[in-house]
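**Q** One predicted model, sequence on top.
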Amino acid sequence: MFLENANPLVDEMIQILNPEGEVVKPEWMPELSKEMLLKMYKTMRLSRIIDEKTLQYQRQGRMLTYAPNLGQEAAQVGSAAAIRQSDWVAPSFRELGVWLYKGAPLYNVFLYWFGNELGMKMPEEVRILPVSIPIASQMQHAAGLAYATKLKGEDDVTIAYVGDGGTSQGDFHEALNFASVKNTPNVFVIQNNQFAISTRRAIQSKAKTMAQKAIGYGIPGIQVDGNDIFAMYAVTKEAVERARNGEGPTLIEAYTYRLGAHTTSDDPTVYRDESEVEEWRKKDPIDRLRIYLFNQGFWSEAEEEAFVNEQSEFVKQTFEAVEQSGLTPLEDVFDYVYAEKTPILETQYQERKAFYAKEGK
């Protein structure tokens, strides 16, 4: 319905739920049960609670640098809800909503941001690759993983996430080209939050839309209102089914906005005005879904308050458990780079070990 006639050269963005919480395209509205709608909303709301509390922990010196997801919850949860449990996810570092919806334990998420890479060792049934910090490198991982499932005759799909800045990296283009040529079961989602740290989207690419980048690789490209969870779900669902049926990859641009800082090391007031942020707050993805649920009689103010209180306590207890887990063992920093430590790594390890011994650590 969406992809067959999609033309990213035309200035059209798919939207079903507007900022006022109204369904403006009922003919496009996906079939979602009350239970699934509430799961999607609760995941988005939990993501926001985690972000807010984690920012406090980081400012208190209890957490390392953290990348908040404020404003991007619908782009993440809407797309994650459209894949099945056996499908693979190749994330960047700002996909909290995806991790939560797929079943990643919050303990693991906190452990990772606490500085312990074991946080990215997911349970067997949670098919999420570790965070890939080099920008857009996860796109190649996703293309390779999808190619592997195709060669094995499996019907799993791999969905990958990248920011608008990542589209300027070679890895992004190499992945799209490979996926296109090999007709792999991939869905690539660009979370266009308008900034690559402090670099505005307009400086990043002269293309009218990020979705247009699909044209050069002969695959469908489509721009979606990334703050509309219904549009994200519906378009991703179609792209996933297309990939699973052997029709190849799709590129989705989720047009959204990063309401918070790039990371806790960033000061966004240096490169953007608060008035711009306030305009985007009116398009908050959580607010518009909550209004819709209220109007449908699926959710209430009392349920909202109870949920926030309950989940705030859950987040607090989980983080405190991570705090009590201790620091990452020194050996873990060196033992898992290669199968066997190289002479240089061994020298570095012994030097650091001696330093800690001298400092009494």
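**A** It's in. The model shown is predicted, which means the values in this text are computed figures rather than measured ones. Numbers count the residues shown, from 1 in each chain.

**Q** only C-alpha atoms for contact and neighbour calcs from this point on.
**A** Will do.

**Q** any idea which helix or strand comes after the helix ranked longest in the chain?
**A** Counting by DSSP state H, the longest helix found in the chain is helix 34-59. Downstream of helix 34-59, the next assigned helix or strand under DSSP states H and E is helix 73-80.

**Q** which residue ranges form the helices in the stretch 151-300 of the chain?
**A** Assigned by DSSP state H, counting those that start in this stretch, the stretch 151-300 of the chain shows helices spanning 170-182, 201-204, 229-244, 274-281, 285-296.

**Q** export these to a markdown table and tack on mean neighbour count and distance to residue 158?
**A** Converted to a markdown table, the helices of the stretch 151-300 of the chain look like this (neighbours: other Cα atoms under 10 Å; distance: least, Cα to Cα, whole Å):
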| stretch | mean neighbour count | distance to residue 158 |
| --- | --- | --- |
| helix 170-182 | 19 | 11 |
| helix 201-204 | 14 | 26 |
| helix 229-244 | 24 | 9 |
| helix 274-281 | 13 | 30 |
| helix 285-296 | 19 | 25 |
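
**Q** could you dump the ones you listed to TSV with distance to residue 96?
**A** Output for the helices of the stretch 151-300 of the chain, formatted as TSV (distance: least, Cα to Cα, whole Å):
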stretch	distance to residue 96
helix 170-182	21
helix 201-204	22
helix 229-244	15
helix 274-281	19
helix 285-296	15
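
**Q** Put this next to the first one:
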Amino acid sequence: MAKGQPPARDGRDDMAPEPEFVQLLTPEGERVEHPEYSVDFSDEEYRGLYRDLVVVRKLDTEATALQRQGELGLWASLLGQEAAQVGSGRALRTQDMAFPTYREHGVLYCRGIDPIMPLGLFRGVDQGAWDPIKHKFNMYTIVIGAQTLHAVGYAMGINLDGRIGGATPTAKRATAGGNGAGLDGDSGDEAVIAYFGDGASSQGDVNEAFIWAGVFHAPIVFFCQNNQYAISAPLERQTRVPLYQRAAGFGFPGVRVDGNDVLAAYAVTRTALDNARHGQGPTLVEAYTYRMGAHTTSDDPTRYRIASEVESWQAKDPILRVRRFLTNQGIADEAFFGEVDEQAAREAVHLRERVLSMPEPDPLSMFDNVYPNGSPLIDEERARHTEYLSSFAEGAHR
């Protein structure tokens, strides 16, 4: 049994030491055992997880660069949170439904969604163009914490439809993103996962979602990526107890996991989803991780945190620890790592090219898809906007 113990940030005497968390892979790349959680991956699946982590980080880095060059209006980086997202994303079964914030690019990738999709949103050419039902991945939510209520409502619907507890047909073995790491379910029952950050945990919507989920025994996993800051507000300015312990007050279990350990993130999420799927209700998972970069590209983290803190977390880098593990176990060699780096670079270049070639949207397209069967009000607004746009064309000929 191995667990980590992150220290309190500000060293105040009245701050209780942080409790231990579930860990299966140390920062040095050593596999450790835990009495409740485990993984049993093949060498190919371990290599697949590493590939996911590297590609997801490279695409995220490219998106940040695109924003800095004026090609995106904004970007919310996941730098440092790759293990929490890839681990939890690969733990999902095909039938499970995910409700993201605006930072779950790694989960989106694991669900098999084209990584160009969120960039269209942040470039302002669409409002998110993937099919939530097809991919079982809801649209990005900008309003902090609102997606947790949407997720609970969806999960309550699963209960009402009887799609939990073995009531649905057996599902075939499949993977969400195709790398082989992780959908080993034996049931077609469904579960829901809702992502949010430590800052969102202070929002009323999130606490209301906890109440509804607990009271109605909803099959949902609340996955909190505790990256230590709500923009510039550190964790100790938001809570006096570890976030996962809040679950007890709402009547369901909570667990803290090393959010920089992709294996532990997978194992804990898989167990929580299985419990939900089998009719055991909600779980709060707190992935204890760190946002290595800015909150978004409009943020300057040097104004509220010190360099030594960032450096201490860089030593716990989620990609480096998997690379060390693969090397120590003889599962991968330098040729493999080089091939993964080359693949990630190719995908990043391809992503950049596609972003730069995105067509400007037709202004009238904003009225499409507001209502499935149209609306007299939308028709009137479209007509007025058409007339407004036409006025510029008429003026150009005068």
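**A** Cool, got the structure. Treat the numbers as computed from the prediction; the structure is a model and nothing was measured.

**Q** quick one: TM-score?
**A** Both chains were compared after superposition, and using TM-score structural alignment, normalised by the length of the first structure their TM-score is 0.91; 352 aligned residues with a Cα RMSD of 2.3 Å.

**Q** and the longest helix of the first structure with helix 73-80, angle?
**A** Put simply, helix 34-59 of the first structure runs at 130 degrees to helix 73-80, going by axes from the mean of the first three to the mean of the last three Cα atoms, to 10 degrees.

**Q** Now do helix 34-59 of the first structure: which range of the second structure does it align onto?
**A** Mapped onto the second structure using TM-score structural alignment, helix 34-59 of the first structure spans residues 43-68.

**Q** check contacts around the counterpart of residue 280 of the first structure in the second structure.
**A** Residue 280 of the first structure maps onto residue 313 in the second structure, with residues paired by TM-score structural alignment. Shown in contact with residue 313 of the second structure (Cα atoms under 8 Å, 6 or more residues apart in numbering): 290, 292.

**Q** again, 6 Å this time
**A** By Cα atoms under 6 Å, 6 or more residues apart in numbering, the contact set of residue 313 of the second structure is empty.

**Q** The corresponding residue of the first structure for residue 356 of the second structure: neighbouring residues, count only.
**A** Aligned by TM-score structural alignment, residue 356 of the second structure pairs with residue 323 of the first structure. Residue 323 of the first structure has 15 neighbours, counted by other Cα atoms under 10 Å.

**Q** How about residue 57 of the first structure?
**A** Residue 57 of the first structure has 16 nearby residues by other Cα under 10 Å.

**Q** From residue 42 of the first structure, how far off is it?
**A** Remark: distance between residue 57 of the first structure and residue 42 of the first structure (Cα to Cα, to the nearest Å) = 22 Å.

**Q** Would you mind pulling the contact partners of stretch 250-261 of the second structure?
**A** Outside stretch 250-261 of the second structure, the residues that touch it by Cα under 6 Å, 6+ apart are 21-23, 25, 83-84, 211, 214, 244-245, 247, 283-289, 318.

**Q** Correction: the previous question concerned stretch 135-145 of the first structure.
**A** For stretch 135-145 of the first structure, the surrounding residues in contact (Cα under 6 Å, 6+ apart) are 90, 132, 166, 171-172, 175, 179.

**Q** One more pass at 8 Å, please.
**A** Contacts with stretch 135-145 of the first structure, where a contact means Cα under 8 Å, 6+ apart, come from 89-92, 132, 158-162, 166-167, 169, 171-172, 174-176, 178-179, 184, 186, 188.

**Q** And stretch 99-116 of the second structure, by the same measure?
**A** Stretch 99-116 of the second structure is contacted from outside by 52, 56, 59-60, 76-78, 82, 85-86, 88-90, 118, 130, 135-142, 144-145, 147-148, 150-151, 176-178, 192-196, 351, 354-355, using Cα under 8 Å, 6+ apart.

**Q** State the span of the first structure onto which that stretch is aligned.
**A** Under TM-score structural alignment, the match for stretch 99-116 of the second structure in the first structure covers residues 90-107.

**Q** Now do the end-to-end distance for that stretch.
**A** End-to-end span of stretch 90-107 of the first structure (Cα to Cα): 20 Å.

**Q** and what of stretch 64-82 of the second structure?
**A** Using Cα to Cα, the end-to-end distance of stretch 64-82 of the second structure comes to 15 Å.

**Q** ok so, going back, and the contacts of stretch 99-116 of the second structure, which are buried?
**A** 52, 56, 59-60, 76-78, 82, 85-86, 88-90, 118, 130, 135-141, 144-145, 147-148, 150-151, 176-177, 192-196, 351, 355 (16 or more other Cα atoms under 10 Å).

**Q** Settle this for me: residue 33 of the second structure is touching residue 22, isn't it.
**A** No. With contacts counted by Cα atoms under 8 Å, residue 33 of the second structure stays clear of residue 22, the gap being 9.6 Å.

**Q** In terms of packing, which of those two has more residues around it?
**A** Using other Cα under 10 Å as the criterion, residue 33 of the second structure and residue 22 rank with residue 22 on top: 27 against 15.

**Q** How about the residue of the first structure sitting at the aligned position of the more buried one, nearest residue that isn't a chain neighbour?
**A** Alignment note (TM-score structural alignment): residue 22 of the second structure maps to residue 14 of the first structure. Of all residues not flanking residue 14 of the first structure in the chain, residue 224 sits nearest, at 4.6 Å (Cα to Cα, 6 or more residues apart in numbering).

**Q** can you check residue 310 of the second structure too?
**A** Leaving out its chain neighbours, the residue that sits closest to residue 310 of the second structure by Cα to Cα, 6+ apart is residue 292, at 6.4 Å.

**Q** Tell me the counterpart of the one you found in the first structure.
**A** By TM-score structural alignment, residue 292 of the second structure lines up with residue 259.

**Q** wait, what's in contact with its match?
**A** Applying Cα under 8 Å, 6+ apart to residue 259 of the first structure gives the contacts 70-71, 277, 280-281.
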